[in-house]
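J.: With the sequence up front, the predicted model follows.
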Amino acid sequence: MELTFNPEVWQISYTEMTIRLVLALVLGGLIGLERELGGHSAGFRTHILVCLGSSIIVLLSMYGFSEFAAEPNVRMDPARLAAQVISGIGFLGAGTILRTGLTISGLTTAASLWVVASIGLAVGAGFYYGAAIGTLLVVISLFLLNKVEKVFSRAKKHHEILFKIHRGSAGLNQIVVKMKSFGIQIDKLVIESEDASDSSNNTSPLLIRMHVKLKKTKRFEEALMALSSIEGVLGLETAGDSL
């Protein structure tokens, strides 16, 4: 069976191209809006640009080289540039992931950037239904399932607490006793001077970094208030495991 070349396959009208790009902007914006409202590093405009850029790339890959389609030695591959988007978007997502002590943040934003790139590719390829359903499911995951995630996150029992206490006070002993009374188990304790460059300074506060495990998560806020009121404690900061 002889295959015939159909040049119309590699052509797209300006109207259709405009529809795809505008739709990519709208769908990417819907996902970015949730990230923006949550105050995340990659928000509304970032998601729009990723989705729109992905759509432009797949349109270029499919229709940007149509004048060479009829050449006998040219083999058109509409997915060649799109494949690079899927692997290349990782550098942007990695930039949103931060680790501070035990806290890891930005994983959800990195994942949303990756999925919004795939939605942009789908829109650019004319896969409208898949792009629309994908966007709907992502928005549901970010908006609605976020509430479910918060319920389960309350059960996360590992935290890091950073104390600043007056040197020479009995604050550390009182902290340990108070933690035991609230069911807080100390897994790791590191003591350092706030002015690490001057070890002879006996007036600088001590920084005590503790990795703790909670037995009763509901009383954690109450425990923090009690710990901050101990004599000799100049301040404290806390962070828990989160994605």
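T.: Thanks, I have the structure now.
J.: CA atoms for contacts and neighbours, from now on please.
T.: OK.
J.: how close does Ile165 get to Thr96?
T.: 33 Å (Cα to Cα, to the nearest Å).
J.: So those two - more neighbours on which side?
T.: Comparing Ile165 with Thr96 by other Cα atoms under 10 Å, the one with more neighbours is Ile165, at 25 against 18.
J.: Next one: the nearest residue to the more buried one once chain neighbours are set aside relative to Leu49, how far apart?
T.: Leaving aside its chain neighbours, Ile165 sits nearest to Val233 (4.3 Å; criterion: Cα to Cα, 6 or more residues apart in numbering). Distance, Val233 to Leu49, by Cα to Cα: 47 Å.
J.: before we move on, what about Ser55?
T.: From Ser55 across to Leu49, the span is 10 Å (Cα to Cα).
J.: Looking at those two, which has the bigger crowd around it?
T.: Taking neighbours as other Cα under 10 Å, Ser55 and Leu49 compare with Ser55 leading, 30 against 19.
J.: Report the buried residues of the one helix or strand that one maps to.
T.: Assessed by DSSP states H and E, Ser55 sits inside helix 44-63. With burial defined by 16 or more other Cα atoms under 10 Å, the residues of helix 44-63 counted as buried are 44, 46-63.
J.: Show me what secondary structure element comes after that helix.
T.: Sequence order places helix 80-88 as the next helix or strand after helix 44-63, per DSSP H and E.
J.: just checking, what packs against the longest helix anywhere in the chain?
T.: If you go by DSSP state H, the chain has its longest helix at helix 14-37. With contacts taken as 3 or more Cα pairs under 8 Å, 6 or more residues apart in numbering; DSSP states H and E, helix 14-37 sits against helix 44-63, helix 107-124, helix 128-143.
J.: next up, a second structure to put side by side with the first:
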Amino acid sequence: MIEPGQGPLQLGELALAFILSALIGLEREIRQKSAGVRTYALVGVSAALFMLVSKHGFDDVLASSRVVLDPSRVAAQIVSGIGFIGGGVIFMRRDVVRGLTTAASVWLTAAIGMACGAGLLLLALVTVAGHFIIMLGFPPLVRRLRRSRRSSHDILLDYQDGRGLLRDILVTATSLRFAIEQVRLSGEDHGEDEAETRPSARGIIGLRLRVRGKRPVSHLVARLAAIEGVVTVSSGDDSEID
């Protein structure tokens, strides 16, 4: 005898959770992200199954009218438990955090599976549509906004002379995808007054860089400060770093 809660309706909810989560996973697979179609399908179907178990798995216990269970407790545990999977795809590469979008989309897939398991099919469908709007429609918009907000920054450096550090400084800036618009010694073209405002010592060269890029200039300042032989680095918006 088939227990209640295992009929065509529940099977349909599981099937919808599988289809929707697999669609999200397919989009991430095409983009070659760290989590692909298998991961997303498993997350979505599992979340839906947890919700169905929460809704129908304890009917025999509740029949006695002496035990009261809160089915929302299972949903809360899914929300917190999915964080372990999301945390596994977040990592650091070249001082930049990567995988946040993938982790968020895994979390979203779990929510979609929960909605399917709870019978909120319309909400699940609308959420999937919102996912594709965010993933496919937002990147071009963000790129346009970034291009419009790209501005130049002046970076002032003091570094030890005779160690070939200028090449390292320029390579570091370009490796972080900053375009170098101007390079000049401190005080050049501005008379001796400006040169006197920069720290001066024998064997120390003051350098002014004007750069333009998409990333925060603080990333570049931190990387330049880590170069051996660079004494101080500062930008127009940052305090001096030794």
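T.: Here it is on my side, so go on. Since the model is a prediction, treat every value here as computed from it, not as a measurement.
J.: Let me see the TM-score of these two.
T.: Once superposed, the chains reach a TM-score of 0.64 (TM-score structural alignment, normalised by the length of structure 2), with 180 aligned residues with a Cα RMSD of 3.2 Å.
J.: what do we get in structure 2 for the residue nearest to Ile165 of structure 1?
T.: When structure 2 is aligned by TM-score structural alignment, Val233 of structure 1 is left unaligned.
J.: Might you report the residue contacts of Val233 of structure 1?
T.: Neighbour list for Val233 of structure 1: 163-166, 171, 227 [criterion: Cα atoms under 8 Å, 6 or more residues apart in numbering].
J.: Tabulate the residues you listed (a markdown table), appending secondary structure and distance to Leu207 of structure 1.
T.: As requested, the contacts of Val233 of structure 1 are exported to a markdown table (DSSP: H, G, I helix; E, B strand; the rest coil; distance: Cα to Cα, whole Å):
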| residue | secondary structure | distance to Leu207 of structure 1 |
| --- | --- | --- |
| Phe163 | strand | 6 |
| Lys164 | strand | 5 |
| Ile165 | strand | 7 |
| His166 | coil | 9 |
| Gly171 | helix | 12 |
| Leu227 | helix | 14 |
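J.: Quick check: the farthest pair among these?
T.: His166 and Leu227 (13.8 Å; Cα to Cα).
J.: now the contacts of Val233 of structure 1 in a markdown table, with distance to Leu27 of structure 1?
T.: Putting the contacts of Val233 of structure 1 into a markdown table (distance: Cα to Cα, whole Å) gives the following:
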| residue | distance to Leu27 of structure 1 |
| --- | --- |
| Phe163 | 45 |
| Lys164 | 47 |
| Ile165 | 50 |
| His166 | 54 |
| Gly171 | 54 |
| Leu227 | 47 |
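J.: Out of these, which comes closest to Gly126 of structure 1?
T.: Nearest to Gly126 of structure 1 among the contacts of Val233 of structure 1: Phe163, at 55.9 Å, using Cα to Cα.
J.: Which one, of the helices and strands packed on helix 14-37 of structure 1, ends up nearest to Met210 of structure 1?
T.: Counting by Cα to Cα, and looking across all of those, nearest comes helix 107-124 at 24.4 Å.
J.: Now the most centrally placed residue in structure 2: closest residue in space that isn't a chain neighbour?
T.: The centre of structure 2 sits closest to Leu100, judged by Cα atoms, centre = their mean, with a distance of 3.0 Å. In space, and not counting its chain neighbours, Leu100 of structure 2 is closest to Ile90: 5.8 Å by Cα to Cα, 6+ apart.
J.: Count the neighbours of the counterpart of the one you found in structure 1 for me.
T.: Mapped onto structure 1 by TM-score structural alignment, Ile90 of structure 2 lines up with Ile97. The local packing of Ile97 of structure 1 (other Cα under 10 Å) involves 16 other residues.
J.: and what of Leu145 of structure 1?
T.: Around Leu145 of structure 1 there are 13 residues (other Cα under 10 Å).
J.: Quick one: map it onto structure 2.
T.: Alignment note: Leu145 of structure 1 maps to Phe138 in structure 2; criterion TM-score structural alignment.
J.: in stretch 227-234 of structure 2, what's buried?
T.: For stretch 227-234 of structure 2, by 16+ other Cα under 10 Å, it's 229-234.
J.: for stretch 170-178 of structure 1, same thing?
T.: Across stretch 170-178 of structure 1, burial judged by 16+ other Cα under 10 Å covers 171-172, 175, 178.
J.: What residues does the match of Ile90 of structure 2 make contact with?
T.: Counting by Cα under 8 Å, 6+ apart, Ile97 of structure 1 has contacts 104-107, 110.
J.: let's see 6 Å
T.: Taking Cα atoms under 6 Å, 6 or more residues apart in numbering, we find Ile97 of structure 1 in contact with 105-107.
J.: The residue nearest to the centre of structure 2 pairs with which position in structure 1?
T.: Aligning on TM-score structural alignment places Leu100 of structure 2 opposite Leu107 in structure 1.
J.: how many neighbours does Leu9 of structure 2 have?
T.: Neighbour tally, Leu9 of structure 2, other Cα under 10 Å: 12.
J.: What separation do you get for the residue mapped onto it from structure 1 and His47 of structure 1?
T.: Aligning on TM-score structural alignment places Leu9 of structure 2 opposite Glu16 in structure 1. Using Cα to Cα, Glu16 of structure 1 is found at 22 Å from His47 of structure 1.
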